[in-house]
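In: Would you be able to build a 3D model of this:
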Amino acid sequence: MNQPIKKIAVLTSGGDAPGMNAAIRAVVRACTYYRIDCVGVYRGYQGLIEGDFEQMSARHVSNVINRGGTILKSARSLEFKTKEGRVKAYENLKKEGVGALIIIGGDGTFTGGLKFIKEFDFPIVGIPGTIDNDIYGTDNTIGYDTALNTVVEVIDKIRDTASSHNRLFFIEVMGRDAGFIALNTGIGAGAEEILIPEENIGLEKLVDSLKKGREKGKTSSIVVVSEGDKIGKNVFELADYIGENYPDYDIRVSVLGHMQRGGSPSCYDRVLASRLGVAAVETLLDKKSGVMVGVTNNEVSKVGLENAIKMNHEINKELLKVAEITSI
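Out: Here you go, the predicted model:
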């Protein structure tokens, strides 16, 4: 990174998350502020390979801060996993005169970026955009707060019908490897039990908790289940087991799925994305590469992409205790 950067490219990759557009907007406008050209890359790494670029000015990102999804689109690229694909991507960047790249996404996005840096010594900075909040090196990822609000709103509506019909609802939320969404929304929505990959409570404890709730006069219950929970193969198998062995429960299952990724980003996510977009550009201008920008204790922080991928963002043990105490 000896040469001054004159043009920065930005892309979004992997699963979309509310607030990605706010991050794109901040990157583009920070480039404008620092008198650097900015190029948007459509469809993530696949767009790099195909040279699907567009020059972007501050006006290109007007009225996008409130929009969910990503205006640059996103795609998973099998071709980028090959050396030939990455060579094409590198050649397109050089042909376009791009001197550095900002990647917005999760661990898969960062893994691809890290490999690209090692092969071509190309300057890259990552911005964490995923609703799962499973990236090390930042207190929150872009999209996480919005997803929490979406899930809590839905659970509140489900509780209305659960109470009306004296039903037990199993509600599956996203989180294949991490239970951040389940734990926080479970507390926020007053769930009777929360099942997450990090804490395998087992069937016995789950059944005991439901029985105690009945004995205390609870006529309906909400169980929030992270999709990566280890009890049973999936939420439907878990619900079937409870139904077969405890037929007095009137059980329903709701899988919230991709609705958790959609919607207008919350104010928190808009501000977070704006801070990280500006920080990413400034990090590249400071001649730093191979890092992810995040926010820790309300201060912009940086962590190596390798650590962001390999190290675990730990579940807050205090929240586990809060969940146990408040669910009785």
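In: CA atoms for contacts and neighbours, from now on please.
Out: Fine.
In: hey, where'd the helices end up in this structure?
Out: 20-33, 44-50, 83-96, 107-120, 144-165, 180-188, 202-215, 235-245, 267-285, 305-310, 317-326 (DSSP state H).
In: give the contact list for residue 320.
Out: By CA atoms under 8 Å, 6 or more residues apart in numbering, the contact set of residue 320 is residue 183.
In: Same list, the helices of the chain, but as CSV with distance to residue 12 please.
Out: Below are the helices of the chain laid out as CSV (distance: least, CA to CA, whole Å):
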stretch, distance to residue 12
helix 20-33, 8
helix 44-50, 5
helix 83-96, 15
helix 107-120, 8
helix 144-165, 16
helix 180-188, 22
helix 202-215, 38
helix 235-245, 31
helix 267-285, 12
helix 305-310, 16
helix 317-326, 31
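In: and for comparison, fold this next one:
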Amino acid sequence: MSTVKHIGVLTSGGDSPGMNAAIRAVVRAALYYDVKVTGIMRGYEGMINGELFEMDRKSVANIIQRGGTILKTARSEAFKTTEGRKKAYENLKAHGVDALVAIGGDGTFTGANIFISEFDVPVIGLPGTIDNDLVGTDFTIGYDTAINTVVQAVDKIRDTAESHDRLFIVEVMGRDSGLIALRSGIGVGAECILIPELKTDINELFNRLEYGRKDKASKIIIVAEGDEAGGAFEVAKNVKERFPNYDTRVSVLGHIQRGGSPTCMDRVLSSRLGVAAVEALLEGRKGEMAGVVNGHVEFTPFKNAIKHISELNPGLLKLVEILSL
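Out: Below is the predicted model of the structure:
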């Protein structure tokens, strides 16, 4: 029998749509199994500062459709220190919390991995990040919403691009990962997609623009913010120098990609993983991230989950080449 009687739940790092749905699932699953549940405000920082409060069914009513996180989120420098983690542990014990569900990305799981090596508090992680760059899940919480946000925004931009025969260079989030750019770029029919995982050949970009379809009224280039070419403004500068006759414009989508009501896919994913996390703790699991792989819930050790995906799906890359003609 599990000794877990009181679960704490927190969100940490960058927010992502679906985090509230995950919180809701954790709370209701815990109560279903007659386990007490406590919310921790502002992630690890709140755990250090003692920002803990008991949650019940009403605490998570009417939040499944909301973006952001009702528990707030923060990055904690103090949690990187031994003293900070010790204080966090003492606060958990003072409130009777004996297990944690941590919703976040690689920074969240890195901190959790260190924490469980020092103290007797099992932790299960949920992949809450729009970047979809964690190993051990086909999709992370918030990714589907983020790419749909990009697609909706670029569809609107293309209306203007076609009306004025313009070339738009659109920058999307992805400092280390180009997965948002890749999938959304395919979805909007971009002429070119520039991502951090692949070396940018600016001359290849020029060739596509020069020898591509001449009758296209609009052209869209999607650039991940971490691309080695230097982001959308630097790419635009190069394009303007090479093609001064093009009416070239830049649009940086920025943080709108993090917000908004989560898609149905993200709500269902969050709900499945939230329940799975509670059940995993009750089964005695710890130090693992819950994810969905090929339709099934799977668990991946934190140390493996936080390794960024460096090899992109070659099939998607081939799609870009074929469909941009």
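In: For the two chains, what TM-score is obtained?
Out: After superposition, the two chains reach a TM-score of 0.98 (TM-score structural alignment, normalised by the length of structure 2), with 325 aligned residues with a CA RMSD of 1.1 Å.
In: Among the helices of structure 1, which comes closest to residue 62 of structure 1?
Out: Closest of these to residue 62 of structure 1 is helix 20-33, at 7.8 Å (criterion: CA to CA).
In: ok so, going back, out of the helices of structure 1, indicate the one that is most buried.
Out: Most buried of those by mean neighbour count (mean count of other CA atoms under 10 Å) is helix 20-33; its value is a mean of 26.
In: quick check: angle from it to helix 267-285?
Out: Counting by axes from the mean of the first three to the mean of the last three CA atoms, to 10 degrees, helix 20-33 of structure 1 lies at 40 degrees to helix 267-285.
In: For helix 20-33 of structure 1, which helices and strands make contact with it?
Out: strand 7-12, strand 37-41, helix 267-285 (3 or more CA pairs under 8 Å, 6 or more residues apart in numbering; DSSP states H and E).
In: Quick check: the nearest residue to residue 49 of structure 2 once chain neighbours are set aside vs residue 98 of structure 2, distance?
Out: Here the nearest residue to residue 49 of structure 2 in space, its sequence neighbours aside, is residue 88; by CA to CA, 6 or more residues apart in numbering that works out to 7.5 Å. If you measure residue 88 of structure 2 against residue 98 of structure 2 using CA to CA, to the nearest Å, the figure is 12 Å.
In: Then residue 207 of structure 2?
Out: On the measure of CA to CA, residue 207 of structure 2 and residue 98 of structure 2 end up 60 Å apart.
In: same deal with residue 285 of structure 2?
Out: 13 Å.
In: same thing with residue 71 of structure 2?
Out: 19 Å.
In: Could you do residue 74 of structure 2 as well?
Out: Applying CA to CA to residue 74 of structure 2 and residue 98 of structure 2 gives a distance of 22 Å.
In: of all the helices of structure 1, which lies closest to residue 225 of structure 1?
Out: Of all the helices of structure 1, it is helix 180-188 that lies closest to residue 225 of structure 1, at 6.3 Å by CA to CA.
In: now the angle from the closest one to helix 317-326?
Out: Angle of helix 180-188 of structure 1 versus helix 317-326, following the same axes, to 10 degrees, is 40 degrees.
In: Helix 180-188 of structure 1 vs structure 2, average offset?
Out: Here the mean offset of helix 180-188 of structure 1 against structure 2 after fitting is 0.6 Å, by mean CA distance after the TM-score superposition for structure 1.
In: what does that helix contact?
Out: 132-134, 144, 147-149, 151-152, 173-175, 193-196, 223-226, 315, 319-320, 322-323, 326.
In: Taking helix 144-165 as reference, get the angle to it.
Out: Our comparison of helix 180-188 of structure 1 with helix 144-165, counting by the same axes, to 10 degrees, yields an angle of 50 degrees.
In: For residue 259 of structure 1, which of the helices of structure 1 is the nearest?
Out: Of the helices of structure 1, nearest to residue 259 of structure 1 by CA to CA is helix 144-165, at 8.0 Å.
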